[in-house]
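Trainee: just to be clear, the model below is a prediction. Sequence and coordinates:
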Amino acid sequence: MTLHNRTVERDVRELGALVGDVLEAQTSTDAFETVEELRTTAIDYRDGERDSRDALDRTLRGLEPETAVTVARAFTTYFEMVNLAEERERVRAIRTASQEGSLADSLSAAVESLADRDPAVVERILGDVLIEPTFTA
């Protein structure tokens, strides 16, 4: 089985674009443009293309309260999407390593590492392990 040739960067870009599309459709073009201005200004500052964060500060201080809430929600949603993209990347890495037989953090690798240990040590280690299934909606 061949896995997708996706990258976390591609996932972030696509999910970020989706957040932007939803933001513009559900709020306004002005709100979208404000978020984009803040986002690109922050990137420019991070990349050294701006010497200070004054432009960000001015924009944020000038927001109406309703727009500020929209901006905060947009960035919160964006960062949730970044976390999702990172989780997907971790799943891809685990699947790839599992297929290649090189998964270092597997259950079989854990069993192998405990096989040569003193039984009392193994019992103490396993006594500390707690596995609880979690069911979510």
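Mentor: Perfect, I can see it now.

Trainee: please make it C-alpha for all contacts and neighbour counts, starting now.
Mentor: Noted.

Trainee: center of the protein - which residue?
Mentor: Centroid-nearest residue in the chain, with C-alpha atoms, centre = their mean: residue 83, separated by 1.5 Å.

Trainee: which ones are touching that one?
Mentor: Under the criterion of C-alpha atoms under 8 Å, 6 or more residues apart in numbering, residue 83 has no neighbours.

Trainee: now it: how far from residue 71?
Mentor: Taking C-alpha to C-alpha, to the nearest Å as the measure, residue 83 falls 18 Å from residue 71.

Trainee: how about the helices in this protein?
Mentor: 8-26, 29-46, 54-61, 65-100, 107-115, 119-127 (DSSP state H).

Trainee: quick one: work out the angle between the last one and helix 107-115.
Mentor: If you take axes from the mean of the first three to the mean of the last three C-alpha atoms, to 10 degrees, helix 119-127 sits at 140 degrees to helix 107-115.

Trainee: what about versus this one:
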Amino acid sequence: MALLHASIAVDDIEAAQTFLCAMFGLTPLLDRIDITDAFTRMTGHAVDRCLLSQLAGPEIPVALELIEAGRLPRASFPHAHFSFSVPQLDDAMARAFRLGARARGVITQFDEGRSVYLSIPGGMTIELEELV
């Protein structure tokens, strides 16, 4: 058994994909393909349109999958997110802010390092972690 991809719903697949590719050097394996019929069959929920992208990078062991299927309600707590290890949290945050991200809270110190949640373009949350 192997993990093939990690998937998250986004409001704007183009904005999320652009941010993730620019911030982390990812490249599309699948680029905004229309999976409307398959999504409806698999989930039992009819949607007007559903797009899917899968992104990869040299340090990412599984594909990161983005799905845009209309405006889906989400909780305010970022329970669904991608987490990225970064060498310097402050530098990574500055770069993310230049690319349109905003902090959801404050940098938090844990035994293993510092961490912060960011809202990024496209309507999703990422976590940046500076591990010690």
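Mentor: Yep, that arrived. Predicted model only: the values in this text are computed from it and were never measured.

Trainee: how close are the two chains, by TM-score?
Mentor: Overlay of the two chains. TM-score (TM-score structural alignment, normalised by the length of the second structure): 0.22; 59 aligned residues with a C-alpha RMSD of 5.9 Å.

Trainee: if I look at the residue nearest to the centre of the first structure, how far off is residue 74 of the first structure?
Mentor: Residue 83 of the first structure sits 14 Å away from residue 74 of the first structure, going by C-alpha to C-alpha.

Trainee: same deal with residue 54 of the first structure?
Mentor: In this view, residue 54 of the first structure and residue 74 of the first structure are 21 Å apart by C-alpha to C-alpha.

Trainee: who has more neighbours, these two?
Mentor: Just comparing residue 54 of the first structure and residue 74: by other C-alpha atoms under 10 Å the higher neighbour count belongs to residue 74, 20 against 12.

Trainee: please report how far the more buried one lies from residue 93 of the first structure.
Mentor: Taking C-alpha to C-alpha as the measure, residue 74 of the first structure and residue 93 of the first structure are separated by 29 Å.

Trainee: what's the local residue count around residue 108 of the first structure?
Mentor: Residues near residue 108 of the first structure, counting by other C-alpha under 10 Å, number 11.

Trainee: and for residue 76 of the first structure?
Mentor: By the measure other C-alpha under 10 Å, the count of residues near residue 76 of the first structure is 12.

Trainee: how near is it to residue 35 of the first structure?
Mentor: Per C-alpha to C-alpha, residue 76 of the first structure is found 12 Å from residue 35 of the first structure.

Trainee: same deal with residue 9 of the first structure?
Mentor: To residue 35 of the first structure, residue 9 of the first structure is 20 Å away according to C-alpha to C-alpha.
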